[in-house]
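A.B. asks: Can you look at this prediction? I've put the sequence above it.
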Amino acid sequence: MKTKSIKFLLLVFLVLPASGYPQSQLVGLGRYVIGVTTPDSLNSTDFQEQEQAYVKGTLTLPCTHIRSFKSNKVQGADVLTTNLLLLFYDNKLFKLICDYPDELKAAFLAKNGNGISRPARHVQVGVKNKSTSLVLTGEVWQNADIEVLAVHYKGDKADYQIEETDRLMIASKTISALASDCDLQNVEPLIEEFDKMLNDHRDQHPERRTIKQIRKP
């Protein structure tokens, strides 16, 4: 009996997700599929290609593998997607970021279930040479190499005009790592910051970080 119990516990351990995050079949958002969608498949009336990305810290070394396209709004099968940014590596989609309003949230959760909620974090941000604090929260999902972040941040709108915002990011972790040397335009620093918080356990004070500038999507 004891041997059977040990075998059962080992089986449970092996089938549990190694990351601790909910496992899903999520591979993208609607017609935009990580590792499959190409720039040629985009509707040119909906998307505009963004400026060339450069290696961080330089203005002359282009990241020729990277292309990015942005749409203010695009109608999907279920809901309207707004402020959608698509990032391609060697002409294959590796990251997408968009607004995460209630309509999209309801459709997304109906298909993928709830993610793992992360504790709130406070970050210091600079806007127009002033500093204020934002509260950063979110949820996480994972499907093999694909990681999904739903990020919510809220600031002091009365003083600094920082909107309360929800954003969704779906990305290949492997390709994102390959592209990490590039300065990816229009990727909000707070989304990158939330991603770092999930993986950075070496910081002595993980509950507080500093971001120099916020650019609205």
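C.D. replies: The structure has been received and is ready for your questions.
A.B. asks: CA only for contacts and neighbour counts going forward, please
C.D. replies: Will do.
A.B. asks: is it true that residue 89 touches residue 69?
C.D. replies: No. The criterion here is Cα atoms under 8 Å, and residue 89 misses it with residue 69 at 12.0 Å.
A.B. asks: Show me where the protein has its strands.
C.D. replies: Counting by DSSP state E, one finds strands in the chain at the ranges 28-29, 32-33, 48-49, 54-55, 66-75, 80-89, 92-99, 116-127, 130-143, 146-154, 165-172, 182-183, 208-211.
A.B. asks: most neighbours per residue, which of these?
C.D. replies: strand 92-99 (a mean of 24; mean count of other Cα atoms under 10 Å).
A.B. asks: for it, packing partners?
C.D. replies: Counting contacts by 3 or more Cα pairs under 8 Å, 6 or more residues apart in numbering; DSSP states H and E, strand 92-99 packs against strand 80-89, strand 165-172, helix 173-178.
A.B. asks: And the contacts of the shortest one?
C.D. replies: Yep, that's helix 173-178 we're talking about. 89, 94, 95, 145, 146, 147 (Cα atoms under 8 Å, 6 or more residues apart in numbering).
A.B. asks: What residues sit buried inside that helix?
C.D. replies: Neighbour counts using 16 or more other Cα atoms under 10 Å place 173, 175 of helix 173-178 among the buried residues.
A.B. asks: contacting residues around residue 153?
C.D. replies: So residue 153 contacts 134, 135, 136, 137, 164, 165, 166 (Cα under 8 Å, 6+ apart).
A.B. asks: Tell me who's in contact with the second one.
C.D. replies: Same thing as residue 135. Counted by Cα under 8 Å, 6+ apart, residue 135 has contacts 120, 121, 122, 123, 153, 154, 155.
A.B. asks: and it, how far is that from residue 174?
C.D. replies: 28 Å (Cα to Cα, to the nearest Å).
A.B. asks: One more: residue 108?
C.D. replies: For residue 108 relative to residue 174 (Cα to Cα), the value is 23 Å.
A.B. asks: Ok, residue 14 next?
C.D. replies: Separation of residue 14 from residue 174 (Cα to Cα) stands at 23 Å.
A.B. asks: Once you drop chain neighbours, what's closest to residue 96?
C.D. replies: residue 86 (4.6 Å; Cα to Cα, 6 or more residues apart in numbering).
A.B. asks: Below is structure B, check it against A:
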Amino acid sequence: MSDAHLIPRDRLDMAAIALHRVLVQNDFNHTFFGGYQLQLMGSIRGTKDVDVVVKKPVFHGFEKVKRAFVDHPEFLVFDGNRTDAIRAIHAPTGVGVDILLEDPPKGKLVIPDDPNELPFFPATHMFIKKIKCLSVRQKETDEEDLVFLFENYALDQQKISKKVAASQRDEALRRHGNNDRVAEILQSLDLQ
């Protein structure tokens, strides 16, 4: 990703705070993740959006979450065919927002460098998500993120082996085996 497409941290912070505010006001259980989180954790990689997982409400969940953002003047929501994700723009900052409707991890991480104390994926859950991403797509930032998390955070191997199938690891290896460090990390995982 070229630097021209990366968003300055202050604009990402403003978009994340606005996103958090809407989710809290509407009582939606949520957890941030992705490139924005990794920046706060100390990664040097940039990002162009803010990602958040929202627990889908039981009745008309997608519609409720989407309506909260359609009705909010700070967000421009894109229409699409998906019912498991919402794409929007935080208009004041121009920052893209990806809202995924799925169960967030049980634990939450508060990052010391985040003055807003937003809820984030624990490092192990981010690592698991990155392995799953590596198994379905070719994205260099996923490789960088996997290495960063592995080298900088204590990861719960037991949790990884419960949440990642050997077939997912093997597919990630097939797709990214040309990156020696990624291959070494993936091969070190004790999966069933």
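C.D. replies: Arrived safely, thanks for sending. Treat the numbers as computed from the prediction; the structure is a model and nothing was measured.
A.B. asks: quick one: TM-score?
C.D. replies: The TM-score (TM-score structural alignment, normalised by the length of structure 2) is 0.29; 107 aligned residues with a Cα RMSD of 6.1 Å.
A.B. asks: about what we covered before: ok, the contacts of residue 135 of structure 1 vs residue 103 of structure 1, which is closest?
C.D. replies: residue 153 (18.2 Å; Cα to Cα).
A.B. asks: that's a helix at residue 96 of structure 2, yeah?
C.D. replies: No. Counting by DSSP: H, G, I helix; E, B strand; the rest coil, residue 96 of structure 2 is not found in a helix; it is strand.
A.B. asks: ok, now which ones touch it?
C.D. replies: 48, 49, 50, 87, 88, 89, 90.
A.B. asks: does residue 183 of structure 2 really touch residue 175, like I thought?
C.D. replies: No. Judged on Cα under 8 Å, residue 183 of structure 2 makes no contact with residue 175 at a distance of 9.8 Å.
A.B. asks: what about residue 143 of structure 2, distance to residue 97 of structure 2?
C.D. replies: 22 Å.
A.B. asks: Looking at those two, which is more packed in?
C.D. replies: Per other Cα atoms under 10 Å, whichever of residue 143 of structure 2 and residue 97 has more neighbours is residue 97, with 23 against 20.
A.B. asks: how near is that one to residue 33 of structure 2?
C.D. replies: 11 Å.
A.B. asks: Also residue 14 of structure 2?
C.D. replies: Here the criterion is Cα to Cα. By it, residue 14 of structure 2 lies 16 Å from residue 33 of structure 2.
A.B. asks: More neighbours: which of the two?
C.D. replies: Shown here are residue 14 of structure 2 and residue 33; by other Cα under 10 Å, residue 33 has more neighbours (21 against 15).
A.B. asks: Show me what the longest helix anywhere in structure 2 is packed against.
C.D. replies: Across structure 2, the longest stretch assigned as helix under DSSP state H is helix 9-25. Secondary-structure packing of helix 9-25 of structure 2 (3+ Cα pairs under 8 Å, 6+ apart): strand 49-54, strand 95-101.
A.B. asks: Turn these into CSV, including distance to residue 76 of structure 2.
C.D. replies: Listed next are the helices and strands packed on helix 9-25 of structure 2 as CSV, based on distance: least, Cα to Cα, whole Å:
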stretch, distance to residue 76 of structure 2
strand 49-54, 14
strand 95-101, 10
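A.B. asks: Please identify the most buried of these.
C.D. replies: Of the helices and strands packed on helix 9-25 of structure 2, strand 49-54 is the most buried (mean count of other Cα under 10 Å), at a mean of 23.
A.B. asks: So which elements touch the very next helix or strand once past it?
C.D. replies: Beyond strand 49-54 of structure 2 on the C-terminal side, the first helix or strand identified by DSSP states H and E is helix 61-70. On a contact count with 3+ Cα pairs under 8 Å, 6+ apart, helix 61-70 of structure 2 meets strand 75-77.
A.B. asks: Not counting the next helix or strand after the strand it packs on itself, show me its contacts.
C.D. replies: On the C-terminal side of strand 75-77 of structure 2, the closest following helix or strand by DSSP H and E is strand 85-90. Strand 85-90 of structure 2 has contacts (Cα under 8 Å, 6+ apart) with 15, 18, 66, 74-78, 95-101.
A.B. asks: which two in those residues are spaced the farthest apart?
C.D. replies: Applying Cα to Cα across the contacts of strand 85-90 of structure 2, the maximum distance is between 74 and 101, 20.4 Å.
A.B. asks: who touches the host helix or strand of residue 150 of structure 2?
C.D. replies: Remark: residue 150 of structure 2 resides in helix 140-152, with elements defined by DSSP H and E. With contacts defined as Cα under 8 Å, 6+ apart, helix 140-152 of structure 2 is touched by 38, 43, 45, 123, 126-127, 130-131, 133-134, 176, 181-182, 185.
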